[in-house]
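# missing the sequence, but the structure's below:
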């Protein structure tokens, strides 16, 4: 199968396939998930009727997110990343034992998803803007209580994900005992297209994929890992996510940050803000073998940065 993409041309959203670094339109602009859910013969017919006309080169096309998820779960599946982050808390690099018990995840804001090439406004009140190098599996069918032997059949394909993070805001929030909220709700890049599982078969290594991952800032490689180093497979993550819960068609299951795939891990390991936090004008590019690349530029803040007052105290010894 080809790689499926959504793109905008003259203000109209189209569905296409990427072949030889060019985007080719699909007749009728079918929904990507609907197409991937269809029988193989029907998909083949759509591709055959797409004709031979080649569209613009990929680099000249305004790519959109290949799907618009209703829910996004961000796992923490790279042990080395957790160990690196724990160099600063609790300080010895030990991974908490509960982490090994099950693939933990947090929910992300699906309304914040943007495509490659989109500008990322600097969030207000942060001095430590960061990125996270990840891969996301896109769920093909709405499912519940998926057994491991059926999980692979419910994965439509894979995308690159950048989970943008305001680390100073996130750090303050998590001291309360809950996950990050405003530290992570402002932007997530998903794309550049959906690569179907059969396209990745040459990279298969057991139930993982041998995919090299790198992240660059302004053309300089900052970190990298290999997707096969995940401690759980995407199929296992789907089994866990769907246990006694619905996971919807088009939902994203993200791997979590690859080792050295975030500035914060480097800061934790070294005890210094080196490399420095992202600034306006910085360009972040992520590349994963077999999946392509996504790239975004950080631009000036656009939010007015409205604030709310501190909590009104309503509890005290005199109220017992």
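That came through fine. Keep in mind that what you see is a predicted model, and the values were worked out from it rather than measured. Numbering: from 1, shown residues only.

# hey, let's count contacts and neighbours off CA atoms from now on
Fine.

# quick one, helices of the stretch 151-300 of the chain?
167-174, 234-242, 263-270 (DSSP state H, counting those that start in this stretch).

# could these go into CSV alongside distance to residue 125?
Shown next, in CSV, are those (distance: least, C-alpha to C-alpha, whole Å):
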stretch, distance to residue 125
helix 167-174, 8
helix 234-242, 33
helix 263-270, 17
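
# and the closest residue to residue 235 other than its chain neighbours, what is it in contact with?
Setting aside the residues directly before and after it, residue 235 is nearest to residue 151 in space (C-alpha to C-alpha, 6 or more residues apart in numbering), at 5.1 Å. Residues near residue 151 by C-alpha atoms under 8 Å, 6 or more residues apart in numbering: 235, 236, 238, 239.

# picking that back up, of all the helices of the stretch 151-300 of the chain, which one is nearest residue 145?
Of all the helices of the stretch 151-300 of the chain, it is helix 234-242 that lies closest to residue 145, at 5.0 Å by C-alpha to C-alpha.

# which strands and helices sit next to that closest one?
Applying 3 or more C-alpha pairs under 8 Å, 6 or more residues apart in numbering; DSSP states H and E, we find helix 234-242 packed against helix 148-151, strand 252-254.

# looking at these, which is buried most?
Compared across the helices and strands packed on helix 234-242, strand 252-254 shows the largest average neighbour count, a mean of 28 (mean count of other C-alpha atoms under 10 Å).

# tell me what that strand is packed against?
strand 72-75, strand 133-139, helix 234-242.

# what would those look like in a markdown table with mean neighbour count?
Shown next, in a markdown table, are those (neighbours: other C-alpha atoms under 10 Å):
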| stretch | mean neighbour count |
| --- | --- |
| strand 72-75 | 22 |
| strand 133-139 | 27 |
| helix 234-242 | 22 |
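
# try it against this one:
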């Protein structure tokens, strides 16, 4: 099944997607609340919506992020992406990358919908996209094995990890990881596709083999396959649960795919800002086989509020 959150006639709703129509849930309820209640409850409400509610044409609704996740872990599982970005700094893939699926926590309050405008972060001059797929956790777990973790993944959605590369580059020299470089917007959508719908795409090594493409202003910039990940989502979920809990609604991003999944990789490989950074008016469209398409237009953002430099204490 495909579950969506949306606004229609000024009313925020959740429901099921079928045949280019949205079937609202019979009673108003947030999708995350149903995910927390359990997959059986979620599917039951979805089945009733397909037969009992008056459908809304997709074209008449504004899609919201499918859910407002409590946490978002964003990984870095495509070796070609890591290699391309590292090349821009005269570097190679560090040996530590191969040891475990590294991730950082990004801002769960920055989620935007599949077709929302995205503002340029304050002070950013090198704005970039990142094409990813995200898994959504449906059941709590701790210290899971990858085999156990499969039962904890409810479904998948597309994730665009918008990135202010110049801000990110400066702040990461402090060695605390990205902060304001990744803080303004993350697209999640267009909907949540339950894991069973993508099982036919699973290969012999356990990876979901889906075609990924990204275009800027209708010109294809990058394409890859999800099966080129270095770790499966089950392994990522198991690592996330090591020594702690993963809980319903948690989002695990695959990290940026290779072969042009972001501009920074192309800049690193080519040694120049080509294609150029995103500017207001650019539209970034991402399509993932078996899930759908998201398309966001870049708009002007706010000017940065000035802050004083650090007080040096000698």
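On my side now, so go ahead. Every value quoted in this text rests on a predicted model; they were computed, and no experiment measured them.

# and the helices of the stretch 151-300 of the first structure: which comes nearest residue 215 of the first structure?
Minimum separation from residue 215 of the first structure across the helices of the stretch 151-300 of the first structure (C-alpha to C-alpha) falls at helix 263-270, 10.2 Å.

# in the closest one, what counts as buried?
Of all the residues in helix 263-270 of the first structure, those buried under the rule 16 or more other C-alpha atoms under 10 Å are 263, 264, 265, 266, 267, 268, 269.

# what's the answer for stretch 47-63 of the second structure, then?
Buried residues in stretch 47-63 of the second structure, counted by 16+ other C-alpha under 10 Å: 47, 49, 50, 55, 56, 58, 61, 62, 63.

# which residues are in contact with the longest helix belonging to the second structure?
When the second structure is parsed with DSSP state H, its longest helix is helix 39-52. Helix 39-52 of the second structure has contacts (C-alpha under 8 Å, 6+ apart) with 1, 3, 15, 16, 23, 24, 25, 26, 34, 35, 138, 154.

# isn't the last one up against residue 138?
Yes. Applying C-alpha atoms under 8 Å as the test, residue 154 of the second structure and residue 138 come out as touching, 4.6 Å apart.

# who's more crowded, those two?
Using other C-alpha atoms under 10 Å, the more surrounded residue of residue 154 of the second structure and residue 138 is residue 138, with 25 against 21.

# so for the aligned residue in the first structure for the more buried one, what's the nearest residue that isn't a sequence neighbour?
Counting by TM-score structural alignment, residue 138 of the second structure lines up with residue 140 in the first structure. Once flanking residues are discounted, residue 140 of the first structure sits nearest to residue 156: 4.5 Å by C-alpha to C-alpha, 6+ apart.

# what residue in the second structure is paired with the one you found?
Matched by TM-score structural alignment, residue 156 of the first structure corresponds to residue 154 in the second structure.

# how much space separates its match from residue 43 of the second structure?
Taking C-alpha to C-alpha, to the nearest Å as the measure, residue 154 of the second structure falls 11 Å from residue 43 of the second structure.

# kindly report the same for residue 106 of the second structure.
Relative to residue 43 of the second structure, residue 106 of the second structure is positioned 29 Å away (C-alpha to C-alpha).

# and residue 284 of the second structure, by the same measure?
The gap separating residue 284 of the second structure from residue 43 of the second structure is 32 Å, by C-alpha to C-alpha.

# who's more crowded, the two?
residue 284 (26 against 17).

# so what's the aligned partner of that one in the first structure up against?
Using TM-score structural alignment, the equivalent of residue 284 of the second structure in the first structure is residue 284. Residues near residue 284 of the first structure by C-alpha under 8 Å, 6+ apart: 215, 216, 217, 218, 295, 296, 297.

# skip the chain neighbours and tell me the closest residue to residue 284 of the first structure.
Closest to residue 284 of the first structure by C-alpha to C-alpha, 6+ apart is residue 217, at 4.7 Å.

# now the strands for the stretch 1-150 of the second structure?
Using DSSP state E, counting those that start in this stretch, the strands of the stretch 1-150 of the second structure run over 2-8, 11-18, 21-24, 56-57, 62-64, 72-75, 103-106, 111-112, 118-119, 127-128, 131-137, 141-142.

# let's have these in TSV, adding distance to residue 273 of the second structure.
Shown next, in TSV, are the strands of the stretch 1-150 of the second structure (distance: least, C-alpha to C-alpha, whole Å):
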stretch	distance to residue 273 of the second structure
strand 2-8	37
strand 11-18	39
strand 21-24	41
strand 56-57	41
strand 62-64	32
strand 72-75	25
strand 103-106	26
strand 111-112	27
strand 118-119	21
strand 127-128	11
strand 131-137	18
strand 141-142	43
